[in-house]
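[1] pasting a predicted model and its sequence here:
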Amino acid sequence: METAEREAILAAVPLPMIHIAEDWRLAAANAGGRALVGAAALGRHYGLALRQPALVEAIEAVGRGAAAREVRYAVSPSVAEQVWRVTVAPAPGGGAICSFLDITEQELIGQLRRDFVANVSHELRTPLTALLGFIETLQTTAKDDPVARERFLAIMAREAGRMTRLVKDLLSLSRVEAEERQRPAGSVDLAGLLSGTLSALRPVAEAAGVELELLGGAEPLAIRADADQLTQVFHNLVENAVKYGGSGKRVSVRLERVAVDPGLRGPGVMVQVQDRGEGIDAIHLPRLTERFYRVDAHRSRAQGGTGLGLAIVKHIVNRHRGRLRIESEKGKGSTFTVVLPLA
């Protein structure tokens, strides 16, 4: 194959491609291929640029006359690992042609799916094990002990409630993710929605010794939104603030207009939920909206949390084309800010 013809063919392919000649030199590469192996590798032995055993074995086998084959090739640049599916095929006139398909996202989705299944299994296994243990005890040694029976039944009810909340949150998360690309079409009075949310949670706050206050919600403020989902967002955020904000302290919910928000590139409305609790270490902040991520797993479970609340909040805010910001400092409390666009 003529050099000009080979270069033109490689340049026309959108995937990274390299040509390895019969003498095992990197004879040519398109722009993507050069970015992958480095322009300095051209003209040198391919093993200086491609060092992974599976790929080296495939290239040598194909170069000696074997049929085309596919191998996995992972590289670790400065930011994150990239994974490629490499097709190694015989080249006209000898050698091999390697084409690289980026499957990083597919691998990430697969890993997320496996982690999700493992997390759900773990979250369900604990209450199920407790239920089975107590059922067995009630059927045998505690069968005629009314005091033990009442205590065990109370624990069983709590564990069953935990599983119910988990299933409910899983269904809610699935529904929110399915609707995330569909922007809501309804209109909601955000001031009235926040007032109703605080009224519903006031008994919970009083039981926890926490005072709730709404700042800036005197005037009606209509936005394009799904009322049920926004109620879920602020119910989650305020309930978390009450649970982790510390007894005898105050949780403030502030509502105000924003003339221009950099993230929205236009006017918006900001809702801040602020507690005066012990705060969250900065190392945890980037991961708070991940599914099942907990700062204190034992305390979260004891409070009835499923580890999905902030993941649900994130997806609902995304559906409304808004932004979620989290700020916290140890010993000074936390502030969760939701910014939503105005029509």
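    That came in fine, so what should we check first?
[2] only C-alpha atoms for contact and neighbour calcs from this point on.
    Will do.
[3] helix, strand or coil for residue 264?
    Secondary structure, DSSP: H, G, I helix; E, B strand; the rest coil: residue 264 is coil.
[4] quick check: nearest residue in space to it, chain neighbours excluded?
    residue 341 (6.6 Å; Cα to Cα, 6 or more residues apart in numbering).
[5] correct me if wrong: the one you found contacts residue 319.
    No - counting by Cα atoms under 8 Å, residue 341 does not reach residue 319; the two are 11.4 Å apart.
[6] about what we covered before: spit out the contact partners of the residue nearest to residue 264.
    Shown in contact with residue 341 (Cα atoms under 8 Å, 6 or more residues apart in numbering): 223, 264, 266-269, 320-322.
[7] since we're on residue 318, how many residues are nearby?
    18 (other Cα atoms under 10 Å).
[8] apart from its chain neighbours, what residue comes closest to it?
    That would be residue 180: by Cα to Cα, 6+ apart, it lies 6.8 Å from residue 318.
[9] so who does the one you found touch?
    Neighbours of residue 180 in contact, by Cα under 8 Å, 6+ apart: 315-316, 318-319.
[10] now do 7 Å
    Each residue near residue 180 by Cα atoms under 7 Å, 6 or more residues apart in numbering is listed here: 315, 318-319.
[11] of the residues you listed, closest to residue 133?
    Proximity of those to residue 133 (Cα to Cα) peaks at residue 315, which lies at 37.0 Å.
[12] mind checking what secondary structure the closest one has?
    Residue 315 is classified as helix under three-state DSSP.
[13] so what's it up against?
    Contacts of residue 315 by Cα under 7 Å, 6+ apart are 176-177, 180.
[14] please apply the same query to residue 197.
    231, 235.
[15] after the one helix or strand it maps to, next one along is what?
    Per DSSP states H and E, residue 197 falls inside helix 190-207. Downstream of helix 190-207, the first helix or strand assigned by DSSP H and E is strand 211-215.
[16] any idea how far the longest strand along the chain is from the chain center?
    Determined from DSSP state E, the single longest strand within the chain is strand 250-261. On the basis of Cα atoms, centre = their mean, to the nearest Å, strand 250-261 sits 26 Å off its chain's mean C-alpha point.
[17] now for that strand, which elements pack on it?
    strand 211-215, strand 266-274 (3 or more Cα pairs under 7 Å, 6 or more residues apart in numbering; DSSP states H and E).
[18] buried set for it?
    250-257, 261 (16 or more other Cα atoms under 10 Å).
[19] and what of stretch 104-111?
    residue 104.
[20] hmm, who's touching it?
    82-84.
[21] for comparison:
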Amino acid sequence: MDEPQFHEPMSPLTVARARVVAQGGLLAGILGVFAALVLFGEIGIVAALVSFLVVVAGVAMLPSGRITVTRTIELPRPEIVADTGAVFAFADALADPCLVLDRRSVVLHANAAAGRQFPSVVRGNPITFSLRNPQLVGAIDTAMRSGSVRSIELHETVPSETWEKVLVSPLRRPGRDWLEDEDRQLVVTFQSLTELKRVDALRSDFIANASHELRTPLASLLGFIDTLLGPAAKDAAAREKFLGIMRGQAERMSKLIDDLLSLSRIEMHQHVRPTGSIDLAGLLREVREGLMMQAKAADVEIRLSLFEGPSTTTGDRSQLYEVFENLIDNAVKYGAAGKVVEVTLAPAGRPGLQHMITVIDHGPGVEPEHVPRLTERFYRIDADVSRKKKGTGLGLAIVKHIVSRHRGQLSIKSKPGEGMRVDVFLP
């Protein structure tokens, strides 16, 4: 491709001078002729000099079309260079953490998300000063040496368990060899996989636990049916006993399926805030009345204390009924030794929350290490005791999800020998 050129305009004097220079050969020849004439005496020196000056003037006055004078100026070749500012602006536009590194793996830029997630990352420091994961360091080194994109998955357990998908991408400059480019850069992006991993683990645990919970009563039913069809076919007493047990197992499976369906419905509408208006005082009275027979059978008194004042909140009546039914039912079942279950409604005293409903039993309580896990699905401190009391292990999980849907808060406190206290805070 020809070099770029342009013709620079010249003054008339410069043009005349250039024309004389361009005709230097011709003038030199003419000058030689005049010198020879003078030498041989054919013309005087003065005449020869005047004549030569006339010839020079004539050359200078030649039309411009006869002589073309140009000056060629070479322009530098255009060079495509990546706009570092644009790269930084693009990184800042990303919602995920993003780092820009130079050829020495020094941090040139970290967007806001990266600053929040990796506060130890400092611009101007090598990435290894703050992020020392061997997989990450290896991916950066490989991408820097090869100029190819590297994708890895990082699993960290400290300070909490997290998963990240990391993409290390070379920032190539057109027309430059990657390894020879002194200004080569890498873009490192992080995409969180933590929630996806936790949902997958939760789903796997849920399926495993649900199948286990159903398998046990089903096995019992099949065993009793085989017994009734075989050895106990004509034994009226055994038949009556086994049918009672079978009914209990069937009720347990029915309760488990009802709780699973309830939990599924709650999760389906978790993001939709309820809009109904509910009188909490009236709702708690209704729940207490519904559990009176059960409490009487367990020799437990349910004491209800309501403050004088407005107790209206926004919520789903059937779901909130389920919350307090579960809590009071658990208190009656597992705190029966205390003989009293206290239910109170009072002002919350927390920003954005107006009502606090407290359920307290005076039973054996639980060890502190169990308290944070009580709202997990199918979590039981004593599985045998829970099954005997027809618990499904889903009650508190349902409570937690309903309270969360109502934009409330749930607090559980317990110590061995001091019973359990559950506080529900609602707007």
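    Okay, I see it. No experiment lies behind these values; they were computed from the predicted model shown.
[22] where does the TM-score land?
    Scored against TM-score structural alignment, normalised by the length of the first structure, the superposed chains reach a TM-score of 0.83; 331 aligned residues with a Cα RMSD of 3.1 Å.
[23] re the thing from before, may I ask which of the contacts of stretch 104-111 of the first structure has the most neighbours?
    Going by other Cα under 10 Å, residue 83 tops the contacts of stretch 104-111 of the first structure with 20 neighbours.
[24] can you find the partner of that residue in the second structure?
    Alignment note (TM-score structural alignment): residue 83 of the first structure maps to residue 163 of the second structure.
[25] and its match, what element?
    strand 162-171.
[26] packing partners of that strand?
    Against strand 162-171 of the second structure (3+ Cα pairs under 7 Å, 6+ apart) you get helix 134-146, strand 150-156, strand 185-192, helix 194-229.
[27] tell me how many other residues crowd residue 240 of the second structure.
    12.
[28] residue in the first structure matching residue 284 of the second structure?
    Aligned against the first structure - with TM-score structural alignment as the criterion - residue 284 of the second structure pairs with residue 194.
[29] what comes into contact with the longest strand of the first structure?
    210-217, 241-242, 266-276.
[30] what do you get for stretch 218-233 of the second structure?
    Here stretch 218-233 of the second structure has contacts from 238-239, 242, 246, using Cα under 7 Å, 6+ apart.
[31] one more: stretch 213-228 of the first structure?
    184-192, 251-256, 320, 342-343.
[32] tell me if residue 366 of the second structure really is in a helix.
    No - assigned with three-state DSSP, residue 366 of the second structure falls outside any helix and is coil.
[33] that one: neighbouring residues, count only.
    17.
[34] which one in the first structure is furthest away from the centre?
    residue 2 (49.4 Å; Cα atoms, centre = their mean).
[35] mind checking how far that residue is from residue 42 of the first structure?
    17 Å (Cα to Cα, to the nearest Å).
[36] could you do residue 78 of the first structure as well?
    Counting by Cα to Cα - residue 78 of the first structure and residue 42 of the first structure are separated by 23 Å.
[37] residue 184 of the first structure now?
    For residue 184 of the first structure relative to residue 42 of the first structure (Cα to Cα), the value is 53 Å.
[38] do you know how far the residue mapped onto residue 324 of the second structure from the first structure is from residue 196 of the first structure?
    In the first structure, the residue equivalent to residue 324 of the second structure is residue 234, according to TM-score structural alignment. Computed as Cα to Cα, the residue 234 of the first structure to residue 196 of the first structure distance reads 10 Å.
[39] residue 209 of the first structure now?
    20 Å.
[40] how about residue 338 of the first structure?
    17 Å.
[41] okay, these two: which has more neighbours?
    Between residue 338 of the first structure and residue 196, residue 338 has the larger neighbour count (other Cα under 10 Å), namely 22 against 14.
[42] about what we covered before: out of the contacts of strand 250-261 of the first structure, which are buried?
    Here, 16+ other Cα under 10 Å leaves 210, 212, 214, 217, 241-242, 267-276 buried among the contacts of strand 250-261 of the first structure.
[43] just flag the most distant two among those.
    Most distant of these, by Cα to Cα, are 210 and 267, 32.9 Å apart.
[44] can you pull the buried residues of stretch 11-30 of the first structure?
    11, 15-21, 24-30.
[45] return the subset of those lying in helices.
    If you go by DSSP state H, the buried residues of stretch 11-30 of the first structure have residue 11 in helices.
[46] closest to residue 161 of the first structure among the buried residues of stretch 11-30 of the first structure?
    residue 15 (51.6 Å).
[47] doesn't residue 100 make contact with that closest one?
    Yes - Residue 15 of the first structure lies in contact with residue 100 (Cα atoms under 7 Å); the separation is 6.1 Å.
[48] now residue 413 of the second structure: how far from residue 151 of the second structure?
    45 Å.
[49] repeat for residue 345 of the second structure
    In terms of Cα to Cα, residue 345 of the second structure sits 54 Å off from residue 151 of the second structure.
[50] same check on residue 330 of the second structure?
    49 Å.
[51] and residue 53 of the second structure, by the same measure?
    Distance from residue 53 of the second structure to residue 151 of the second structure, by Cα to Cα: 83 Å.
[52] looking at these two, which is more packed in?
    residue 151 (17 against 12).
[53] chain neighbours aside, what residue packs nearest to that one?
    Closest to residue 151 of the second structure by Cα to Cα, 6+ apart is residue 167, at 4.6 Å.
[54] cool, and residue 361 of the second structure?
    residue 341 (4.7 Å).
[55] quick one: map that neighbour onto the first structure.
    Using TM-score structural alignment, residue 341 of the second structure pairs with residue 251 in the first structure.
[56] isn't residue 98 of the first structure up against residue 87?
    Yes - the pair residue 98 of the first structure / residue 87 is scored as a contact, 5.6 Å apart, by Cα under 7 Å.
[57] looking at those two, which one has more neighbours?
    A count of neighbours by other Cα under 10 Å puts residue 98 above the other of residue 98 of the first structure and residue 87, at 26 against 20.
[58] hmm, back to that, out of the buried residues of stretch 11-30 of the first structure, flag the one nearest to residue 171 of the first structure.
    For the buried residues of stretch 11-30 of the first structure, the nearest to residue 171 of the first structure is residue 15 (38.8 Å; Cα to Cα).
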